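J.: sequence and predicted structure are below.
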Amino acid sequence: MTPDLHAEALLTFAELLDQARATHDPEPTAMTLATVDDDGRVAARTVLLKAFDERGFVFYTNQHSRKGRELQAHPQAALLFHWKTLRHGVQVRIEGVAHAVDDSEADAYFASRPRGSQIGAWASYQSETLPDRETFEARVADYERHFDGVDVARPPHWSGYRVVPDRFEFWYGAQFRLHERWGYELQDGTWSKRMLYP
């Protein structure tokens, strides 16, 4: 029977994430997200993984932010997890295409956020020039008044992206740089697995 390599990669990721949580990694769901702009310039930043399953890996952001604009124009994305607390260090690289999540999924997650974070999603022109901190604090105060006594609705420009993987790489650190690497790749609808030189 042919192994389900996609399921195997997801299970390996889930087990490593559980191990990172068990070692009390301060932010086990932190991942580097890399995107590219129209000129081929690559940008990377840290975001938090909020969900994952067989459909992909989900994070949330302001869609007017730099990463949001870049993903809308060029949906290819790369994710990197680095757990220093595991063994001699473990990295997981994931590459694929990002798709916006459904409104209902975004609404449900937004409703679960702390109220201050909800207000901040309205108040921030993420990635735009901020003349001074006072301007931002005034915007926060304005939205606190606007939503006083009522639930904070999700801003129309705030949602999630699901990165649908076509590549995984699991890197296990070892002494003397004799690391162990395994790659999974989707080609023509079929997943393959191979070991890589460190």
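T.: Sure thing, it's come through.

J.: going by C-alpha atoms from here, please, whenever you check contacts or count neighbours.
T.: Noted.

J.: can you pull out the strands in the chain?
T.: 30-36, 42-48, 51-53, 56-62, 76-83, 90-100, 158-172, 180-187, 190-196 (DSSP state E).

J.: elements contacting the fifth one?
T.: By that I understand strand 76-83. strand 30-36, strand 90-100 (3 or more CA pairs under 8 Å, 6 or more residues apart in numbering; DSSP states H and E).

J.: can you put these in CSV and add mean neighbour count and distance to D166?
T.: Converted to CSV, the helices and strands packed on strand 76-83 look like this (neighbours: other CA atoms under 10 Å; distance: least, CA to CA, whole Å):
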stretch, mean neighbour count, distance to D166
strand 30-36, 20, 15
strand 90-100, 20, 5
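
J.: and of those, who's closest to S127?
T.: strand 30-36 (14.5 Å; CA to CA).

J.: now the helices and strands packed on strand 76-83 as JSON lines including distance to F136?
T.: Below are the helices and strands packed on strand 76-83 laid out as JSON lines (distance: least, CA to CA, whole Å):
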{"stretch": "strand 30-36", "distance to F136": "26"}
{"stretch": "strand 90-100", "distance to F136": "27"}
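
J.: want to compare, so here's the second one:
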Amino acid sequence: MSEPANTAELIARFQLWLSEAGKSEINDPNAMSLATVDADGMPSIRMVLLKHADEAGFVFYTNLGSQKAAELHGNPQAALCFHWKSLQRQVRVQGQVQPVSNAEADAYFASRPRDSRIGAWASKQSQPMQGRFELEKRVAEKALRFNIGEIPRPEFWSGFRVVPSTIEFWEAKPFRLHDRKRYVRQADDAWQGTPLFP
């Protein structure tokens, strides 16, 4: 039996679960697995941090020279999975991916701790390095370069937004009779929810 829903309702439910996870998860309740696909069709997955979620989608940031960024430029589709072990809940998201605006990226970058901004400049993310000293040297060079001045966002660092086409909520229940429901976005931007066997 399908149930209609709208984007605001689904994001509100996600935000509630995320807020509750923030009270019970030891570290990084906003951590999510991000799955992408390379040019040969090989899937790739890693953990990233959700930085913003609203009716427009789910936002994360990265070095644009990274493996994930290259794969998203080649195939702008992704899947996300949030798993909150302490709450026995999971949310899965699939959708198209689009870059965030320069203004969004600038605003988020400016909000990061200074060390994180220097680290963004120093890291050639996903590229081979000769050893840890090479990274430490680059961090020292960038720290010296910016000294106590402002640290602008590098052109090679920005964000992506996953615009959901499906959102699935899963919650553990007694006797393994778990509650699982998948919502699929319709052409008119409404959503149809379908209960699934767990």
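T.: Looks like it came in fine. Given the structure is predicted, the values throughout are model-derived calculations rather than measurements.

J.: TM-score for this pair?
T.: The TM-score (TM-score structural alignment, normalised by the length of structure 1) is 0.94; 195 aligned residues with a CA RMSD of 1.4 Å.

J.: can the strands of structure 1 go into a markdown table with extra columns for distance to H146 of structure 1?
T.: Output for the strands of structure 1, formatted as a markdown table (distance: least, CA to CA, whole Å):
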| stretch | distance to H146 of structure 1 |
| --- | --- |
| strand 30-36 | 32 |
| strand 42-48 | 28 |
| strand 51-53 | 30 |
| strand 56-62 | 20 |
| strand 76-83 | 36 |
| strand 90-100 | 28 |
| strand 158-172 | 18 |
| strand 180-187 | 48 |
| strand 190-196 | 50 |
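
J.: contacting residues around the longest helix anywhere in structure 2?
T.: Looking across structure 2 with DSSP state H, the single longest helix is helix 7-24. Contact partners of helix 7-24 of structure 2, identified using CA atoms under 8 Å, 6 or more residues apart in numbering, comprise 28-30, 53-55, 84, 86-87, 91, 167, 189-191.

J.: to Q76 of structure 1, which of the helices and strands packed on strand 76-83 of structure 1 lies closest?
T.: strand 90-100 (4.5 Å).

J.: packing partners of the closest one?
T.: strand 76-83, strand 158-172.

J.: next, the angle strand 157-171 makes with the longest helix of structure 2.
T.: Using axes from the mean of the first three to the mean of the last three CA atoms, to 10 degrees, the inter-axis angle of helix 7-24 of structure 2 relative to strand 157-171 is 90 degrees.

J.: tell me the counterpart of S159 of structure 1 in structure 2.
T.: Using TM-score structural alignment, the equivalent of S159 of structure 1 in structure 2 is S158.

J.: its match: neighbour count?
T.: For S158 of structure 2, the count of nearby residues is 22 (other CA atoms under 10 Å).

J.: close enough to count as contact, it and A105?
T.: Yes: between S158 of structure 2 and A105 there is a contact under CA atoms under 8 Å: 5.4 Å.

J.: give me the common contacts of those two.
T.: Y61.

J.: quick check: the gap between W191 of structure 1 and R21 of structure 1.
T.: The gap separating W191 of structure 1 from R21 of structure 1 is 28 Å, by CA to CA, to the nearest Å.

J.: closest one to R115 of structure 1 among the strands of structure 1?
T.: Here strand 158-172 is closest among the strands of structure 1 (CA to CA), at 14.8 Å.

J.: average gap between the closest one and structure 2?
T.: Compared with structure 2 after the fit, strand 158-172 of structure 1 shows a mean deviation of 0.4 Å (mean CA distance after the TM-score superposition for structure 1).

J.: got the angle for that strand vs strand 76-83?
T.: Using the same axes, to 10 degrees: strand 158-172 of structure 1 against strand 76-83 is 60 degrees.

J.: roughly how far does A107 of structure 2 sit from P152 of structure 2?
T.: On the measure of CA to CA, A107 of structure 2 and P152 of structure 2 end up 10 Å apart.

J.: F109 of structure 2 too?
T.: For F109 of structure 2 relative to P152 of structure 2 (CA to CA), the value is 8 Å.

J.: between these two, who's got more neighbours?
T.: Higher neighbour count among F109 of structure 2 and P152: F109, with 22 against 13, using other CA under 10 Å.
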